[in-house]
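Chemist: Sharing a sequence plus its predicted fold:
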Amino acid sequence: MDISRVLEDNPIITAVKDDNELEAALDSESKVIFVLYGNIINILNISKKISNKNKIGFVHIDLIEGLSNKEIAVKFIKEKTTFQGIVTTKSSLIRIAKEVGLSTVFRIFILDSLSLKNANKHISNDCDAVEILPGVIPKVIKSISAKYKKPIIVGGLVETKEEVLQALRAGASCISTSNQKIWDI
């Protein structure tokens, strides 16, 4: 499977956290499903439901109850399920998955400039794709500011005047940053 082509042809990936969401994803137009739940008892059935609908399934292996962060867990996914690939935050599992013929997505969380710097050290050349979280900061700011009637302080990865203005427009009360270039905006 050419994952680059699959992702290019399918810009919307459904990510599911329970059986109800899985059923909705199976009925959606999306061809790619990221499974973010399950256990060693039900994961085979989940994978079969996806493949029976001719969809491409990736399992976030770190989130499956009863599986460890070891080579045997990756081999289990390859040999006992119909998943096409894995999602993981563990670079060691990426290498193993590639060896057994699974496609791989390396998931990283970018919380601030330090985590961005550290992410660059951990992104493996072996992975097929990188998933970066959070994906859309202004949307997250807007959601949180609407939910909580308290000052919202935004920090991390804010590097330009425009980014400061976007955050403020989205509902941030202020910006917290170590970037001295924007301290005097």
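Modeler: Received the coordinates, thanks. Keep in mind it's a predicted model, so treat the numbers as computed, not measured.
Chemist: going forward, measure contacts and count neighbours with C-alpha atoms only.
Modeler: OK.
Chemist: max-length strand in the protein?
Modeler: Ranked by residue count, the top strand of the chain under DSSP state E comes out as strand 103-109.
Chemist: Against which helices or strands is the following helix or strand past that one packed?
Modeler: Next helix or strand after strand 103-109 toward the C-terminus (DSSP states H and E): helix 113-122. If contacts are counted by 3 or more Cα pairs under 8 Å, 6 or more residues apart in numbering; DSSP states H and E, helix 113-122 sits against strand 103-109.
Chemist: what angle sits between the strand it packs on and helix 113-122?
Modeler: Counting by axes from the mean of the first three to the mean of the last three Cα atoms, to 10 degrees, strand 103-109 lies at 160 degrees to helix 113-122.
Chemist: Name the surrounding residues that touch strand 103-109.
Modeler: Applying Cα atoms under 8 Å, 6 or more residues apart in numbering, the contact partners of strand 103-109 are 1, 3, 84-91, 94, 97-98, 115, 119, 123-124, 127-134.
Chemist: what's near enough to touch residue 5?
Modeler: Applying Cα under 8 Å, 6+ apart, no residues contact residue 5.
Chemist: pretty sure it belongs to a helix, no?
Modeler: Yes - counting by DSSP: H, G, I helix; E, B strand; the rest coil, residue 5 is located in a helix.
Chemist: Could you check how far it is from residue 91?
Modeler: As defined by Cα to Cα, to the nearest Å, residue 5 lies at a distance of 23 Å from residue 91.
Chemist: Check it against this one:
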Amino acid sequence: MHSAHEDLLAENPVIASVNDEDGLRKVLESSCRVVFLQYGSVLDLPDVVRRIKDTGRTVLVNVDLIEGFSSKDVVVRYVREKTAADGVLSSKGPLVRAAREAGLIATHRFFLIDSLSYRNLAAQVSRSKADWVEILPGCMPRVIGWVVEDIDVPLIAGGLVCDRDDVFAALKAGAAAIASSNTDVWEM
């Protein structure tokens, strides 16, 4: 039986990664229903999230990239209490675990740069209790297949997913969804 979070990815296999105001404007005109918000500051975050939520989209905030945030659990509390965000992305396991405990969609991001980072991934996911895992770069079908075999949560391929071939290769390798800032990919 699929969870609601898994169903959300199944229904929306292309996630819009929004890195600036131009991306925000474009995502609001797009058909993408799930957004990874990856810019802003503690001052404008509630307003930016509200603008996206007012269009019926699901929003996850990359707390590692918001100006004025720290690596402390209070960041998750802020997102939960002061914004309408649905979830959090972070490369920091304790923040992912705090998001899950706060009832937010918790996405653990991993930058797979070598075999050591790959070998440590499954244990870190187990500790963080993530709902979703995002690996970067997402244009590595062979590695996507390995990771899917090692974890029990949906995998999102992000970073350097640039065109239709990358999207289909990632999905064929077992990714539940892809995340891209490329607006052409959003409309696939």
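Modeler: It's in. The model shown is predicted, which means the values in this text are computed figures rather than measured ones.
Chemist: Isn't residue 126 of the first structure up against residue 92?
Modeler: No - the pair residue 126 of the first structure and residue 92 does not pass the contact test of Cα atoms under 8 Å, sitting 10.1 Å apart.
Chemist: For those two, indicate the residue with more neighbours.
Modeler: residue 126 (17 against 14; other Cα atoms under 10 Å).
Chemist: Reduced to three states, what does the more buried one come out as?
Modeler: Under three-state DSSP, residue 126 of the first structure comes out as coil.
Chemist: Please list all residues in contact with it.
Modeler: Listed by Cα under 8 Å, 6+ apart, the contact partners of residue 126 of the first structure are 94-95, 98.
Chemist: The same query, at a cut-off of 7 Å, please.
Modeler: Contact analysis of residue 126 of the first structure by Cα atoms under 7 Å, 6 or more residues apart in numbering lists 94-95.
Chemist: need the contact list for residue 28 of the second structure.
Modeler: By Cα under 7 Å, 6+ apart, the contact list for residue 28 of the second structure reads residue 52.
Chemist: repeat that for 8 Å
Modeler: Contacts for residue 28 of the second structure (Cα under 8 Å, 6+ apart) come out as 52, 55.
Chemist: What is the equivalent residue in the first structure for it?
Modeler: By TM-score structural alignment, residue 28 of the second structure lines up with residue 26 in the first structure.
Chemist: Return the mean post-superposition distance for whichever strand or helix holds that match against the second structure.
Modeler: Counting by DSSP H and E, the element that carries residue 26 of the first structure is helix 19-27. The superposed helix 19-27 of the first structure is, by mean Cα distance after the TM-score superposition for the first structure, a mean 0.8 Å from where its aligned residues fall in the second structure.
Chemist: if I look at the aligned residue in the first structure for residue 37 of the second structure, how far off is residue 25 of the first structure?
Modeler: When the first structure is aligned by TM-score structural alignment, residue 37 of the second structure is paired with residue 35. For residue 35 of the first structure, the distance to residue 25 of the first structure equals 10 Å [Cα to Cα].
Chemist: on that earlier part again, now the longest strand of the first structure on the second structure. Mean distance?
Modeler: Strand 103-109 of the first structure sits 0.6 Å off on average (mean Cα distance after the TM-score superposition for the first structure).
Chemist: circling back: residues contacting the match of residue 37 of the second structure?
Modeler: Residue 35 of the first structure is in contact with 15-17, 22, 57-60, counting by Cα under 8 Å, 6+ apart.
Chemist: Tell me how many other residues crowd the closest residue to it other than its chain neighbours.
Modeler: With Cα to Cα, 6 or more residues apart in numbering as the criterion, residue 35 of the first structure has its nearest non-adjacent residue at 4.7 Å, and that residue is residue 59. When neighbours are defined as other Cα under 10 Å, residue 59 of the first structure has 28 of them.
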